[in-house]
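Student: Here's a sequence, model it:
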Amino acid sequence: MSYLNPSEFVVKMIDAGESKVFMSTRDTVIRAYMAGAILSLSAAFAVTVAVQTGSALVGALLFPVGFCMLYLLGFDLLTGVFTLVPLAWIDKRPGVTLKGVLRNWGLVFAGNLAGALTVALMMAVILTFAFSVDPDQVGQRLGEIGASRTVGYADHGAAGMLTLFLRGVLCNWMVSTGVVAAMISTSVSGKVIGMWMPILVFFYMGFEHSVVNMFLFPSGLMLGGDFSILDYLVWNELPTVVGNLVGGLTFVGLTLYATHARPGTGRARPIRADVGVPAEVGAAR
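Tutor: Below you'll find the model as predicted:
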């Protein structure tokens, strides 16, 4: 069968988290760099499609191609390791420490950021002929996204910060669901279908993904967006990272772990005195 039941794929989740803790620094950074770069290209692709077709839905429908590619190639996003790696520590796998979890998160963050910045610079050069002309429609849209999703939140103060945080939570609820959905199947087609659905939801709904934003906002700054680096960090990236951590770990990692890896004690079934079998079985007869 190409399908794994929950008790099986949750073990895969814990095993994956454990393997990432013990991965070498070199491999962790390389895989994170490539993940950030591929996801950034996918974001640029989706924005281009949305601008040229006038349909945000079409862009969202096509965006998951990058996520599927990087996952199948074994690369790592910060959103994914937020969910998987702590499970190995919670499960008390030998040698897995909180320090090891934080080390992985730090390396993946750095690698994702480097990959995203690389693509941001490349796209800024492409869209302006090496900064010799004004940005085209796609470049202008990238600048608008950066402004609306930084100072746009800041204009609402605390309410804006709460909205930003919750969009980060909801984002990684969906993205980490995509990561887990890929583990449910052992076939490439099954993995792709499983990943595509929740990634489509997050992107079309405008939820905040820390790694996608590592591309969108730096490229927006390069293309003349009306916001600053401080705006980006305070009013997007840092709250989004926290929201992504809470969303992925709470609504995906811990919930699946609690109910499938460490399920509670089942309630005793009532026994029918007349036939000596559980009541529901007797009723079925």
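Student: contacts, neighbours, all on C-alpha from now
Tutor: Fine.
Student: Flag every buried residue along stretch 180-193.
Tutor: By 16 or more other CA atoms under 10 Å, the buried positions in stretch 180-193 come out as V180, A181, A182, M183, I184, S185, G190, K191, V192, I193.
Student: Once you drop chain neighbours, what's closest to the third one?
Tutor: If you skip the residues right next to it in sequence, A182 has K191 as its closest partner in space, 4.2 Å away by CA to CA, 6 or more residues apart in numbering.
Student: again with the second one
Tutor: The shortest distance from A181 to any residue other than its chain neighbours is 4.9 Å, reached at G194 (CA to CA, 6+ apart).
Student: Contacts only, for the one you found.
Tutor: G178, A181, A182, I184, S185 (CA atoms under 8 Å, 6 or more residues apart in numbering).
Student: run this one through as well so I can compare:
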Amino acid sequence: MSYVKPKDLAVRMIDAGAQKTFMATRDTLIRAFMGGAILGLAAAFAVTVTAQTGSALVGAMLFPVGFVLLYLMGFDLLTGVFTLVPLALLDRRRGVTVRSMLRNWGWVFLGNFAGAFTVAVLMAIYFTTGFATPPNEVGVALMEIGHGRTVGYAEYGGAGMLTLFVRAVLCNWMVSTGVAAAFMSDSLAGKAIAMWMPIMLFFYMGFEHSIVNMFLFPIALLMGGNFTVLDYLIWNEIPTVLGNLVGGLTFVGLTIYMTHRRTAPERGLVELPRVPAQTASR
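Tutor: Modelled structure (predicted):
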């Protein structure tokens, strides 16, 4: 499995970020739609496995299959472009501006939401037999997630909001590590293995991922979850998006850029004064 050194990794990430700002709106939306849809399916799969086996670890171990597939197919997530696109701006790539960066973020957000929501509707139909029966055990688990990770935070006020934000920061620290990992190898197996590890970690730890939540909370509401759209927006999605931005850009994008692209000058060797041999022997 070929390994890409960190210095070359930084350049690849910058190139990818620049390329995304120049992408046509149609392609940006299609790729973001499919990214959100596949991640939504992976979340449904992981929750199903967890509910049926009683093991959250098994669900977390299998969830990364969706993340790996969507990145191998060249689709996009908001959490990824939060990390990659600013690097092209910092590197002063020609044609990359704050406006083009925000444009990319906006279209990817809309595409991710459309894809995740589409899967939420389809899976809600599946879990309720076309809304003709109460949700099955997986549907009940999804409703509990929606309630616990909105109203559950709201019960603690400011402390709950801080916890939500920190979980979002930690999430995209790991997810963006997975995004960077996709550039660490030129082999299929190398890419998959490198991406799998941080994604499994974030899912098992219960961190907050804005695109996963675009699936989890709409499907919970569609099946009668005990919270509101406003609860979802204020006590999850908006703070999660902001935390994801901070986590991915600060702990992954900027750290790689600053130490592997804009490396500080190396320290010179300090030569110690030579001691005459006779003096040294006394």
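Student: if we can go back for a sec, which among the buried residues of stretch 180-193 of structure 1 gets closest to L87 of structure 1?
Tutor: Among the buried residues of stretch 180-193 of structure 1, V180 lies closest to L87 of structure 1 (CA to CA), at 12.9 Å.
Student: which helices and strands sit right next to the strand or helix carrying the closest one?
Tutor: Secondary structure assignment for V180 of structure 1, by DSSP states H and E: helix 157-184. Other elements packing on helix 157-184 of structure 1 under the criterion 3 or more CA pairs under 8 Å, 6 or more residues apart in numbering; DSSP states H and E are helix 6-21, helix 78-90, helix 151-154, helix 188-204, helix 238-248.
Student: Out of those, which gets nearest to F217 of structure 1?
Tutor: helix 151-154 (11.9 Å).
Student: Mean deviation, the closest one versus structure 2?
Tutor: Once fitted to structure 2, helix 151-154 of structure 1 is off its aligned match by 0.2 Å on average (mean CA distance after the TM-score superposition for structure 1).
Student: Same question for that helix: list its buried residues.
Tutor: V151, Y153, A154.
Student: How about stretch 92-106 of structure 1?
Tutor: Quick answer for stretch 92-106 of structure 1 (16+ other CA under 10 Å): V96, T97, G100, V101, N104, W105.
Student: of these, closest to L170 of structure 1?
Tutor: W105 (19.7 Å).
Student: Could you pull up the contacting residues of that closest one?
Tutor: So W105 of structure 1 contacts L78, V81, F82 (CA under 8 Å, 6+ apart).
Student: Please apply the same query to T83 of structure 1.
Tutor: Neighbouring residues of T83 of structure 1 by CA under 8 Å, 6+ apart: S176, L245, G248, L249, V252, G253.
Student: JSON lines please, covering the contacts of W105 of structure 1 and showing neighbour count and distance to M205 of structure 1.
Tutor: Below are the contacts of W105 of structure 1 laid out as JSON lines (neighbours: other CA atoms under 10 Å; distance: CA to CA, whole Å):
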{"residue": "L78", "neighbour count": "27", "distance to M205 of structure 1": "20"}
{"residue": "V81", "neighbour count": "25", "distance to M205 of structure 1": "23"}
{"residue": "F82", "neighbour count": "27", "distance to M205 of structure 1": "21"}
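Student: can you put the contacts of T83 of structure 1 in CSV and add neighbour count and distance to F63 of structure 1?
Tutor: Converted to CSV, those look like this (neighbours: other CA under 10 Å; distance: CA to CA, whole Å):
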residue, neighbour count, distance to F63 of structure 1
S176, 27, 16
L245, 22, 22
G248, 28, 20
L249, 26, 23
V252, 21, 22
G253, 25, 24
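Student: From V58 of structure 2, how far off is P273 of structure 2?
Tutor: According to CA to CA, to the nearest Å, P273 of structure 2 stands 62 Å off from V58 of structure 2.
Student: neighbour count winner among these two?
Tutor: For P273 of structure 2 versus V58, the count of surrounding residues by other CA atoms under 10 Å is larger for V58: 16 against 6.
Student: In which helix or strand does that one reside?
Tutor: Under the criterion of DSSP H and E, V58 of structure 2 resides in helix 56-62.
Student: Would you tell me which of the helices and strands packed on helix 157-184 of structure 1 gets closest to G225 of structure 1?
Tutor: helix 151-154 (10.8 Å).
Student: Now do that closest one: which range of structure 2 does it align onto?
Tutor: Aligning helix 151-154 of structure 1 against structure 2 (TM-score structural alignment) gives residues 151-154.
Student: re earlier: in structure 2, what residue corresponds to the residue nearest to A181 of structure 1?
Tutor: Counting by TM-score structural alignment, the partner of G194 of structure 1 is A194.
Student: Could you give the separation of stretch 97-106 of structure 1 from the chain centroid?
Tutor: Its chain's C-alpha centre and that of stretch 97-106 of structure 1 lie 18 Å apart, by CA atoms, centre = their mean, to the nearest Å.
Student: how close does the lengthiest helix in structure 1 sit to structure 2?
Tutor: Using DSSP state H, we find that the single longest helix of structure 1 is helix 98-128. Superposing on structure 2 places helix 98-128 of structure 1 at an average distance of 0.2 Å from its equivalents, by mean CA distance after the TM-score superposition for structure 1.
Student: Tell me which helix or strand comes right after that helix.
Tutor: helix 137-148.
Student: Contacts for that next one, please.
Tutor: If you take CA under 8 Å, 6+ apart as the criterion, helix 137-148 of structure 1 is touched by 47-48, 51, 124, 127-128, 216-217, 219-221, 223-227, 232.
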